[in-house]
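*Asks:* Sequence plus predicted model, see below.
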Amino acid sequence: MKTTNDKKYLAVTLLLTLVIYSTARAQTVNTRLKKLFDSYYAESLHFDPILQTELGDHRFDDQVANNLTTAYRQEKYSFDRKYLKYLKDVDFQKLNTDDQISYGYLKEMLSTDLQGSTCHLEYIPFTQFISLPVDFGQLGQGNSAQPFTTPEQYLKWLKRAERFIPWMDTAKANMRKGINTGIVLPKALVLKIIPQLEALGNSDTASNVFFDPIRHFPASFTEHQKSTLKAKYAQIIAGKLLPSYREMAAFLKEEYLPKAQDHAGLNAIPEGPDMYRYYIRLYTSTDKSPEEFYQTGLKEVARITGEMEKVKTAFGFSGTLQEFFKFLRMDPQFMPFKTPEEVLQAYRNIYDKVKPHLSTLFDVTPKSQFEIRRVEAFREASANGPSYQSASFKDKRPGFFYVPVVDATRINTTFLGMEATFLHEAIPGHHYQLSLQDENTTLPAFRKFNNFKVFVEGWALYVETLGSQLGCYTSLAQKMGALNNDMQRALRLVVDVCLHTGKMNRQQAIDYLMNHESISEGDAMLSVERYMAFPAQALSYKTGQLEILRLKQLYEKQLGSRFNIIKFHHALITKGDMPLSVLDNYMARWAKEQNR
């Protein structure tokens, strides 16, 4: 006869058996998914060898994928459908937290890519902002992601340069198809692209950026190696690559420009509305309508305008807000610089100001180094403000905070929002989040590159709200600069939608920006042209920031005394970027763990 204790023992034994069995099955599911991720990554490598170079994988440094051909696109979309089918066979509920994030990440990435397959995106292969020809110039200059430390690496680059020329030919052929179907760029953008290509195709080898590597050979190279490489550069770079740039510039000027569209947005071309919906999903990971973004933008513009009025009053300025903007733009006290070096030093000083406060908000720091650098001359004129280029821990390449300084005397410390800009683009914005992602050895390899701009840009814009806690915004001028930056992102929700749905033309968009932020007409024009060239990308900033702020407010209220800002930030930036729906589910699980 079994006693009560015997029954309890059997019950406990049975429970433990079930737990062990369940855990084993979960481990099996997670292990199977990891193999799927590895398989996906291995098969995906040949689709974008230049990306692999940027990620520090140099097995493909001599290759270029012609992603503009019909054959390439068919292969890529078949690949997407295959892996979506594989994901459907995985039991999502049995996955651990990390694998649920990666599952949702891959599913959204594949689904979004397939949504783009219904549009002829290849008919608009590049703009002045999204441009493989310009990226190629950065790769070939010798101090970017493409390594130039051995003769073999020089030869790999020369092979890549030869393989890039068919890409240029296909781009030209596709743009002709675009002309025939009406899927063309706005004239204003074409006029910005032509000088970029002319500069990169410049036949003066003494100044052309592509010849920098043979102007600065490593000290270990022999004279024979140098002379051999110089001859090959003359044959391939001067003889083939540079002429392809000049031919593309001539094509754009003589054939494409006259057929380019007069309107500013996608709504004016066939397939335009479908393209815009695709870009919205690509850059926000949502299926929200343009009108939803527009209404959110109007609310944010109104809120920030109220905050600006308070700063204007504190400043003792009695005029209108627009007059205050003009004062901030024009008064010499806000333009103190004489040389590019002084501008760079000002950003170094901001970095020094921030450093002592980082430990009050973060318990993780990237291992990758960080540098402040001036933008290269060939792209400085078209650069729309400071930007960040990711580090590669594997290559020991630092992250670069790039600063354009066309004219140091016109750099305005206030309406540029120097402190807020540094926090966003550099530390603890992009450099923290992207470097930690790059250094995270537990992430599947396919997640090493940031794919969800709504998270990446949302995080960086959220960081701007931490300025006071990081020792910044102590002056009214820099507080106004921070508000101006925030306003700029709110205005993007309004202007981007208006441009691409036909509610505003280019000039109306420029005027709208100037009425609502402290910005020069030239900078307003550059901003509007960026939104024209980069549909929906401008929506990612505020969309991501508002979601992170919503989660912060939700869990501050829900967790009460258990809420810890350092732990909240740790959770946000140690798992890599992700779509917003995945972020929402992940943070809900994180909050439950804080209650234990």
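*Replies:* On my side now, so go ahead.
*Asks:* CA only for contacts and neighbour counts going forward, please
*Replies:* Fine.
*Asks:* Make sure Leu114 is actually in contact with Ser78.
*Replies:* No. Leu114 is beyond contact range of Ser78, at 9.2 Å (criterion: CA atoms under 8 Å).
*Asks:* then this one, side by side with the first:
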Amino acid sequence: MTISQEEFYRRCEAFVRRMMEHEPVLATEMGEHRHDHRLADYSRPALEGWKRELAEALAEFQGFDTSSFDLQARLDQVLMVQFVKSLQRSLERIRPHFRDPGLYLRECTDGAFLLLVREFAPLEERLESLLSRLRAVPEVLAQGKANVEPESVPLVWAQVALESAQRGLSFFTSIIPSAARGVPGLAPQVERASRRAAEAVEDYISFLREEVIPRAKGDFAVGRELFEEMLRQDHLLDISTEELLETGWRLFEETKAEMERVAGEIDPHKSAREILEEAKADHPSAGELLDVYRREMERVRRFVVERDIAAIPEGESLKVEPTPPFMWPFLPYAAYISPGPFERVQQGVFLVTPVDPDAPPEEREEKLRGHSYAKLPVTALHEAYPGHHLQLTYANTLPTLPPKLGSMLSSLFVEGWAFYCEELMEKLGYIAQPIQRLGRLSDQLWRAGRIILDVGLHTKGMGVEEAVDFLVREVGLERSNALAEVRWYTQAPTYPMSYLMGKLEILKLVEEYKRRHPQAPLREIHKAILSCGSIPPKLMRKRLFGDSDPGLETPG
């Protein structure tokens, strides 16, 4: 079908608008607030209708004649085709609506949480939307009970859902009513709706305990064929699982050797593991954890500006907040929530998981050891400046929509960029102390381990306990944090490998840019890369180097 570029972009926007109608919480996350009062409809007719729409959209985007498009539009067409394929694969082959009972809980808790944490409108307006969403919680969880096939549910997913539901109760019974007190006229209604939502969650907990967990025997592994399809179609990586695993092990061993070299500079009589274990004892107290992160964010931002490392988008801001209890099972340390591409105010949120005051003393200390001063600066630069926050807010300034959505297709560039920044900031002197350099390398060892476990869990029959033991024994994670990590790996095939593999792809781009532009300063190189948006590095290479690079093709 021959259409103009302008019409192509109108079709892109129309598809995204329809997607946001089907996924109203995603719409809130993206900064489209027309659906803030709704939660998703997970009824069978709604799911079948979306399945048909995806098939129609794929045929449409694949059928466009792009011969008259400029390079950017042709890249965007490839992105849209692969994005729709990814949505289709998830719906039809991974089938989370029938296999993941946690999906329905996340719809409810995330839908409420985003309205509280994102200050895009006055609190009263957001609470009105929240009230509507709270009233929809019982229906969403009822749809979950109707859809979930207990025998198809992996036990680990059922366990995560149960723990998330138990923690989520306090969100509905305590956190939401507390937030609503800021608007006395709405507070009683919000409290009643929140109480009914909590009752629905309690009923869902019974469902999980009595009907799902005793029968859960599904396999979380996607298998080699689907895993390699995701590598090829989502990340545009031409690599087999065997090659990926080999790369992971090579990087793992190289990083271990480099860690021992740096450890020798610190104390020649101790191993890297011993030094890092001792360094874990040097951490903030539970009460000062948030303030320490806030100060580090300010320091790293100043460093990026003063050293002219990259342009910081005008109008961006970042606030540091505690992770709500319902998200603790998934976020052992910290996480960044970016402003959506449609958000008028580009404010990111950096979540720091607090220490559970009700946990035993030894568990509280174990959590704090994961926030050691040896690692804290690395976490800050990775999540904030020049890492995720800078990159994603930069992408949100781009003129066309598809590059802003690229991170929903592939995590390769987004996670690779933040990880690339870690070594970059060491070379530039931000990570200056030997113990911090060792901490940075230990994070690289962790990311290499993620490649190994990503492949192992999904294509080699590796179990959860085996993977947890690997992270504790070989990487040095605390066991509770290792379990949270592995639980996530089981639900996100090909994502864990993207940190280190993405970094390698970005390093290739940087070296190629330097080869072609020997005098280019760092800020120019980074501007060129960041201006491509959140797209897979293979498309970025084409965008940067044009016709001298191999031609475009849509992966099969």
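*Replies:* Alright, I've got the coordinates. No experiment lies behind these values; they were computed from the predicted model shown.
*Asks:* What's the TM-score once they're superposed?
*Replies:* Here the superposed chains carry a TM-score of 0.86, computed using TM-score structural alignment, normalised by the length of the second structure; 535 aligned residues with a CA RMSD of 3.2 Å.
*Asks:* about what we covered before: settle it for me: which of Leu114 and Ser78 of the first structure has more neighbours?
*Replies:* Leu114 (17 against 12; other CA atoms under 10 Å).
*Asks:* corresponding residue for that one in the second structure?
*Replies:* By TM-score structural alignment, Leu114 of the first structure lines up with Gln88 in the second structure.
*Asks:* measure its match to Val345 of the second structure for me?
*Replies:* 32 Å (CA to CA, to the nearest Å).
*Asks:* What degree of burial does the counterpart of Arg81 of the first structure in the second structure show, as a neighbour count?
*Replies:* In the second structure, Arg81 of the first structure lines up with Ala55, judged by TM-score structural alignment. By the measure other CA under 10 Å, the count of residues near Ala55 of the second structure is 13.
*Asks:* does the nearest residue to Ala55 of the second structure once chain neighbours are set aside belong to a helix or a strand, and which?
*Replies:* Using CA to CA, 6 or more residues apart in numbering and skipping residues adjacent in sequence, the residue nearest Ala55 of the second structure is Gln88, 7.6 Å away. Following DSSP states H and E, one finds Gln88 of the second structure within helix 71-89.
*Asks:* other SSEs contacting that helix?
*Replies:* helix 44-63, helix 402-409, helix 537-545 (3 or more CA pairs under 8 Å, 6 or more residues apart in numbering; DSSP states H and E).
*Asks:* gap between the residue nearest the centre of the first structure and Leu282 of the first structure?
*Replies:* In the first structure, the residue lying closest to the centroid (CA atoms, centre = their mean) is Lys453, at 5.6 Å. Lys453 of the first structure sits at a distance of 8 Å from Leu282 of the first structure (criterion: CA to CA).
*Asks:* next one: Asn5 of the first structure
*Replies:* In terms of CA to CA, Asn5 of the first structure sits 60 Å off from Leu282 of the first structure.
*Asks:* So if I had to pick from those two, which one is more boxed in?
*Replies:* The neighbour comparison of Asn5 of the first structure against Leu282 (other CA under 10 Å) goes to Leu282, with 26 against 9.
*Asks:* Now the more buried one: closest residue in space that isn't a chain neighbour?
*Replies:* Leu282 of the first structure sits nearest to Thr112 (CA to CA, 6+ apart), 6.2 Å away.
*Asks:* what about the one you found, neighbour count?
*Replies:* That count, for Thr112 of the first structure with other CA under 10 Å as the rule, works out to 20.
*Asks:* What of the one 3 residues further on?
*Replies:* Around Gln115 of the first structure sit 17 other residues, with neighbours defined as other CA under 10 Å.
*Asks:* wait, isn't it in contact with Tyr279?
*Replies:* No. At 9.5 Å, Gln115 of the first structure does not count as touching Tyr279 under the criterion of CA under 8 Å.
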